[in-house]
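Q: Sequence and predicted structure are below.
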Amino acid sequence: MFTGIIEDLGIVTKLENEKENLHLTMRSKITHELKIDQSVSHNGICLTVVHIKDDAYTVTAIKETLDKTNLGDIKTGDHVNIERAMKLGDRLDGHIVQGHVDQVAVCKSVEEVEGSWVFTFEYDNALNNITIEKGSITVNGVSLTVVNSKANTFSVAIIPFTYEHTNFNTFTAGTVVNLEFDVVGKYIKRLYDINAISS
């Protein structure tokens, strides 16, 4: 379980394919605090640490993960949003994030406005995921508030701190990102759909 509050921007130092799996080696300032078998969020994807050496660690993504996220497009040198699992008893500064990506979206526009940035994203609504105005959304692992919610698009406003300390500063029109929709909203939507079918 995560909060969507990013701890570090890791750098991809090595990518290695093994059958249908992808091993990603990251360099991060929090590597020395990690341990083997620990869950860490990478751009919102919960992955398990399998190897640690010096200031770098390795995680493995299976085919299912590669098919549903933007990890298949990642390159050596890319910056990745990193967050360790939350501790019980900590403040929940973001929202409840599982680290299970629902689908990807495409950045449609980036607008700089009076000291902040507005990013607009478009996603395939055939998967029945929804956003609501002022609801929570996780974009590449970052906990954010939805503005301008529509059937298959939404926007988020990014303050300078978030812009500087996450990989949002690399997004342009066409960038593919990972989305995790609000877990409470997903359950309510599912119950509504079941009731609508049975009526």
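A: Cool, the structure landed. Remember, predicted model here, so these are calculated numbers, not experimental data.
Q: contacts and neighbour counts: CA atoms only from here.
A: Noted.
Q: can you pull out the strands in this protein?
A: Using DSSP state E, the strands assigned to the chain run over residues 8-18, 21-27, 39-42, 45-53, 56-61, 79-84, 103-113, 116-122, 136-139, 142-147, 153-158, 176-181.
Q: These into CSV, with extra columns for distance to Val97 and mean neighbour count?
A: Shown next, in CSV, are the strands of the chain (distance: least, CA to CA, whole Å; neighbours: other CA atoms under 10 Å):
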stretch, distance to Val97, mean neighbour count
strand 8-18, 17, 17
strand 21-27, 22, 21
strand 39-42, 10, 23
strand 45-53, 10, 19
strand 56-61, 19, 21
strand 79-84, 11, 25
strand 103-113, 14, 17
strand 116-122, 19, 19
strand 136-139, 7, 25
strand 142-147, 8, 22
strand 153-158, 17, 21
strand 176-181, 8, 24
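Q: Which among these is found nearest to Ala196?
A: strand 176-181 (21.1 Å; CA to CA).
Q: which outside residues touch that closest one?
A: With contact meaning CA atoms under 8 Å, 6 or more residues apart in numbering, strand 176-181 is reached by 43-44, 69-70, 97, 99-107, 129-131, 136-141.
Q: go with 6 Å
A: Thr69, Val101, Asp102, Gln103, Val104, Ala105, Val106, Ile137, Thr138, Val139, Asn140 (CA atoms under 6 Å, 6 or more residues apart in numbering).
Q: Comparison target, given below:
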Amino acid sequence: MFTGIIEELGVVTAIEKREGNLHITIKAGMTPELKIDQSVAHNGVCLTVVDIRNSEYTVTAIEETLFKSNLGNLKLGEKLNLERGMQLGARLDGHIVQGHVDQTAVCTGVTEKNGSWEFDFEYDPDKENITIEKGSITVNGVSLTVVNSGKKTFSVAIIPYTYANTTFQDLREGMIVNLEFDVIGKYVKRLMDLNS
């Protein structure tokens, strides 16, 4: 379980494809505090630490994860939003995030707004995920509030702190991001579908 509040940016230092899996090595300041079998969210994808060496650790993304996320597009030197699992009894500063990516979206626009930024996204509506105005969405692991919600589009407003401390600083039009829709919204939609 995560909150969508990014702890730090990690850097991809090695990528190894083995059968259908992708082994990703990341250099991060949090590495000395990690342990084997610990869950860490990488751009919103919950992955298990399988190896630790000095300031780097390795995780494995399986075929299903690569199919539903942008992790298969990673390149050496690329930054990742990192968050360790939430601690029981700690404040929930973002929203409830499972680390299970629902689908990807394409960034369709970035607008600077006098000290903040608005990012526009478009996603495949056939997967039947929805956003609502002022609802929660996780974009590349970052807990955000939806603005301008449409049938297959939405926007988010990014404050300077979030811009400087997440991968939003590198996000450009045409790039693919991971989306995790609000878990409560998903349950409500599922119940409504069952009762209709």
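A: Happy to help now that I have it. Computed from a prediction, not measured in an experiment: that's the story for all the values here.
Q: Drop the TM-score for these two in here.
A: Overlay of the two chains. TM-score (TM-score structural alignment, normalised by the length of structure 2): 1.00; 196 aligned residues with a CA RMSD of 0.3 Å.
Q: re the thing from before, now the strands of structure 1 as JSON lines including distance to Arg91 of structure 1?
A: Shown next, in JSON lines, are those (distance: least, CA to CA, whole Å):
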{"stretch": "strand 8-18", "distance to Arg91 of structure 1": "18"}
{"stretch": "strand 21-27", "distance to Arg91 of structure 1": "27"}
{"stretch": "strand 39-42", "distance to Arg91 of structure 1": "18"}
{"stretch": "strand 45-53", "distance to Arg91 of structure 1": "20"}
{"stretch": "strand 56-61", "distance to Arg91 of structure 1": "27"}
{"stretch": "strand 79-84", "distance to Arg91 of structure 1": "14"}
{"stretch": "strand 103-113", "distance to Arg91 of structure 1": "27"}
{"stretch": "strand 116-122", "distance to Arg91 of structure 1": "26"}
{"stretch": "strand 136-139", "distance to Arg91 of structure 1": "17"}
{"stretch": "strand 142-147", "distance to Arg91 of structure 1": "14"}
{"stretch": "strand 153-158", "distance to Arg91 of structure 1": "21"}
{"stretch": "strand 176-181", "distance to Arg91 of structure 1": "21"}
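Q: Which one of those strands lies nearest to Asp93 of structure 1?
A: The minimum distance between Asp93 of structure 1 and the strands of structure 1 falls on strand 142-147, with 9.0 Å, by CA to CA.
Q: what about the closest one, how far off from structure 2?
A: For strand 142-147 of structure 1, the mean deviation from structure 2 after alignment is 0.2 Å (mean CA distance after the TM-score superposition for structure 1).
Q: what's the matching range in structure 2 for that strand?
A: Alignment of strand 142-147 of structure 1 against structure 2: residues 142-147, by TM-score structural alignment.
Q: Output the longest helix belonging to structure 1.
A: Selection of the longest helix in structure 1 by residue count, based on DSSP state H, yields helix 183-198.
Q: in that helix, what's buried?
A: By neighbour count on 16 or more other CA atoms under 10 Å, the buried set for helix 183-198 of structure 1 is Val183, Gly185, Lys186.
Q: the inter-axis angle of that helix versus strand 176-181?
A: Helix 183-198 of structure 1 runs at 70 degrees relative to strand 176-181, counting by axes from the mean of the first three to the mean of the last three CA atoms, to 10 degrees.
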